[in-house]
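# mind folding the following:
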Amino acid sequence: MKLWILIITTIILSFISLFIGAIDISISDLFDWNSDEAQIFIISRVPRLLAIILAGAGMSIAGLIMQALSRNKFVSPTTAGTLDAAKLGILISMLFITNVTYTQQIIFSFAFALLGTFIFMQILDRIKFKDAIFVPLIGIMYGNILSSITTFFAYEADLIQNISAWLMGSFTLIISGRYELLYVSIPAIVLAYLYANKFTVAGMGEEFAKNLGLSYKVILNLGLFLVAIISTTVVLTVGVIPFLGLIVPNIVSIYLGDNLRKIIPHTMLLGVVFLLICDIIGRVIIHPYEIPVNVTVAVIGSAIFLIMLLRGRAYAK
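Reported below is the predicted structural model:
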């Protein structure tokens, strides 16, 4: 898996993404910056592309960090309850704060995402039977419990439609001024790269990390912090995108191994490529209408996840 191939593929798919939509836009339309097509391109198409790139890169890196720290290839923000905890935080902010602001939603969502991920990691520490397939099933059940709690209280407070909006991962409503929160994931990705070697060591176990003089708890908490930050920005901006942080790191590690410093650029770009492909499929298949990206990601991602589960079971035998 060559890095230059991923870069070229990303550029090609990005170009295609810019010129696909309900309104046809050609390159010649962009020479007149006062035309409606040029304004749509600037206000909608470019922000949408940037949101896809940031969300794809961020969620893939978040999944990579979780898999390294949990020492399990089937763990991700989707299968560890991180995204479900973030949604619960959004609901809590709506229930207890009158006229809740966007900033307050960010704070609550981040706090619950961080807490939810930390609780899942603590659950892993206390599980004796850590089969590669058993762990993500625990995470899925844990996430479903959080999601059920969110749905119940949202229904009781007549907020079910508001919460349902967060479930639908889609770039349809992304325009200039509504995606900039995703830029927060950029420093998180940079930190992940800078601490990649330490995450790799921490993933070998607490005792091993301490023997090398590494502060295991500090690195663990930093990793969880980065995962929570990235997950929160994506959920609040785009919604829930399943499987992205699960399958992309696995595909990269199959070809390049588990050295985080080495595979972070590949993971980031492959996440962008995968999300661009899913988004383009959703926009083309019923043009001029659009299938939400979380649907196409779920269909393709679940098939790949099933293959990984069967592969993991065959390996275990």
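# from here on, just use CA atoms for contacts and neighbour counts.
Fine.
# in the protein, which spans are helices?
Using DSSP state H, the helices found in the chain span residues 3-18, 36-40, 46-70, 82-96, 102-126, 134-156, 160-167, 185-194, 196-202, 206-211, 216-237, 244-256, 260-284, 293-316.
# and the ones you listed: which comes nearest Ser26?
With CA to CA, the closest approach to Ser26 among the helices of the chain belongs to helix 36-40: 8.4 Å.
# hmm, back to that, mind putting the helices of the chain in JSON lines, mean neighbour count included?
Below are the helices of the chain laid out as JSON lines (neighbours: other CA atoms under 10 Å):
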{"stretch": "helix 3-18", "mean neighbour count": "15"}
{"stretch": "helix 36-40", "mean neighbour count": "16"}
{"stretch": "helix 46-70", "mean neighbour count": "26"}
{"stretch": "helix 82-96", "mean neighbour count": "25"}
{"stretch": "helix 102-126", "mean neighbour count": "19"}
{"stretch": "helix 134-156", "mean neighbour count": "17"}
{"stretch": "helix 160-167", "mean neighbour count": "15"}
{"stretch": "helix 185-194", "mean neighbour count": "18"}
{"stretch": "helix 196-202", "mean neighbour count": "21"}
{"stretch": "helix 206-211", "mean neighbour count": "14"}
{"stretch": "helix 216-237", "mean neighbour count": "23"}
{"stretch": "helix 244-256", "mean neighbour count": "22"}
{"stretch": "helix 260-284", "mean neighbour count": "23"}
{"stretch": "helix 293-316", "mean neighbour count": "16"}
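# of all those, which one is nearest Asp24?
Closest approach to Asp24 among those (CA to CA): helix 36-40, 8.0 Å.
# please generate a structure for the following sequence too, so the two can be compared:
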Amino acid sequence: MTTTTSAPRVRSRPAGRLFDPTLLIGVVVVAALLVLSLFTGVYDVVGADDGSEMFAITRIPRTVALVLAGAAMAMCGLVMQLLTQNRFVEPTTTGTTEWAGLGLLTVMIIAPQAGIVPRMTGAIVAAFVGTMVFFLFLRRVSLRSSLIVPIVGIMLGAVVGSVSTFIALQTDTLQNLGVWFAGSFTSVLRGQYEALWIVLLVVIAVFIAADRFTVAGLGEEISTNVGLNYNRIVLIGTALIAIATGVVTVVVGSLPFLGLIVPNIVSMLRGDDLRSNLPWVCLLGIGVVTVCDLIGRIIIMPFEVPVSLILGVVGAVVFIALLLRQRRRG
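Next up is the predicted model:
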């Protein structure tokens, strides 16, 4: 893998603890946001006769989905940045999300009545293939600037997105494609979101393999010298990224820049100790998605703005700020 100037830095500081007292403050803040999410909406779940039923059907599933999707996509960004040794990559800047959408579209065209499992399988397989294509490109092409890497990923994603749009136009499924890519928690209901629990396994797997991903982030040569099977770790990381991206794309849609914003903020505040940063990445991922979702629900109430729109605006600003920061550092 090509080493770039934005590769994670190894600082000479004691390894941070996995849990520390300040983490409890973060947990309390995020918990408060989640409680606010449970009681935010047009429908009166407190005063209405069927309020408790609607609370169980809509509010609880939506809040659980915020937790699972936010944590999973934030950690996907962290893993992808380690494996590529570049701080500017995540599923939406490498084309992974677009590949997942293409896989979902393909399954829906071949089997229009397919259930959620075949659709997720198609999205996961396509996301895995697309991510591997991006990784292989980085290994074979030497890029002098780390800033070029996400631009290449965005270009690859645009090509895949164009192919998906053409296929959708030919098969009269363009409206469905637009709905899939408009990341929103509006349609998350009881009985339709349970597949998201799969991403919990991804989060657990990343915690277990954290040390291996850290070593892999130092490069293939160092990883091999310490006895780590570098290619196997890349395959495992790619599989985890594909699973989380595929499942979230099918159930929720695209959550742009989430995996870019969160790991970079945590790294700037706490350094690059992956294992001690993992709880913070999960927590901040949940917090960012929840805040954006609350804004989307309130800003034009009684209507809702897709969370992907809010994330896209915030993420674009952070992305530009990171690019300028990297440029100033040379």
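# excluding its backbone neighbours, what's nearest the residue nearest the centre of the first structure?
Geometric centre of the first structure, nearest residue: Met59, 2.6 Å, by CA atoms, centre = their mean. Of all residues not flanking Met59 of the first structure in the chain, Gly245 sits nearest, at 5.1 Å (CA to CA, 6 or more residues apart in numbering).
# need the counterpart of the one you found in the second structure.
Mapped onto the second structure by TM-score structural alignment, Gly245 of the first structure lines up with Gly259.
# same check, this time on Ser70 of the first structure
By TM-score structural alignment, Ser70 of the first structure lines up with Thr84.
# the aligned residue in the second structure for Ala165 of the first structure: what's it in contact with?
Mapped onto the second structure by TM-score structural alignment, Ala165 of the first structure lines up with Val179. Taking CA atoms under 8 Å, 6 or more residues apart in numbering, we find Val179 of the second structure in contact with Gly253.
# would you mind measuring from Val179 of the second structure to Gly253 of the second structure?
Using CA to CA, to the nearest Å, we find Val179 of the second structure at a distance of 8 Å from Gly253 of the second structure.
# pretty sure the match of Gly245 of the first structure contacts Thr93?
No. If you go by CA atoms under 8 Å, Gly259 of the second structure and Thr93 don't touch, sitting 9.4 Å apart.
# re earlier: report the separation between the aligned partner of the residue nearest to the centre of the first structure in the second structure and Arg328 of the second structure.
Alignment note (TM-score structural alignment): Met59 of the first structure maps to Met73 of the second structure. Met73 of the second structure is 28 Å from Arg328 of the second structure, where distance means CA to CA.
# still on that earlier bit, looking at the helices of the first structure, which is nearest to Ser176 of the first structure?
Closest of those to Ser176 of the first structure is helix 46-70, at 5.6 Å (criterion: CA to CA).
# the closest one vs the second structure, average offset?
By mean CA distance after the TM-score superposition for the first structure, the fitted helix 46-70 of the first structure averages 0.4 Å away from its aligned residues in the second structure.
# which residues sit in contact with Arg59 of the second structure?
Arg59 of the second structure sits in contact with 37-39, where contact means CA under 8 Å, 6+ apart.
# if I look at it, how far off is Val288 of the second structure?
18 Å.
# one more: Gly130 of the second structure?
From Gly130 of the second structure to Val288 of the second structure the distance is 26 Å (CA to CA).
# next: Cys282 of the second structure.
Going from Cys282 of the second structure to Val288 of the second structure by CA to CA gives 10 Å.
# now swap in Ala182 of the second structure and tell me
Taking CA to CA, one finds Ala182 of the second structure at 17 Å from Val288 of the second structure.
# ok, the equivalent of Gly161 of the second structure over in the first structure - contacts?
With TM-score structural alignment defining the correspondence, Gly161 of the second structure maps onto Ser147 in the first structure. The contact partners of Ser147 of the first structure, by CA under 8 Å, 6+ apart, come to 84-85, 87-88.
# ok, how many other residues are close to the aligned residue in the second structure for Gly203 of the first structure?
Matched to the second structure by TM-score structural alignment, Gly203 of the first structure sits across from Gly217. Other residues lying near Gly217 of the second structure total 26 when counted by other CA atoms under 10 Å.
# next one: Gly217 of the second structure from Ala74 of the second structure, what distance?
Applying CA to CA to Gly217 of the second structure and Ala74 of the second structure gives a distance of 17 Å.
# quick one: the match of Ser70 of the first structure and Phe135 touch, right?
Yes. Look at Thr84 of the second structure against Phe135 with CA under 8 Å: they come within range, at 7.3 Å.
# list the contacts of the residue mapped onto Gly177 of the first structure from the second structure.
Using TM-score structural alignment, the equivalent of Gly177 of the first structure in the second structure is Gly191. When the contact criterion is CA under 8 Å, 6+ apart, Gly191 of the second structure has no partners at all.
# what do you get for Pro91 of the second structure?
Pro91 of the second structure sits next to 76-77, 80, 97, 241, 245, 259 when contact means CA under 8 Å, 6+ apart.
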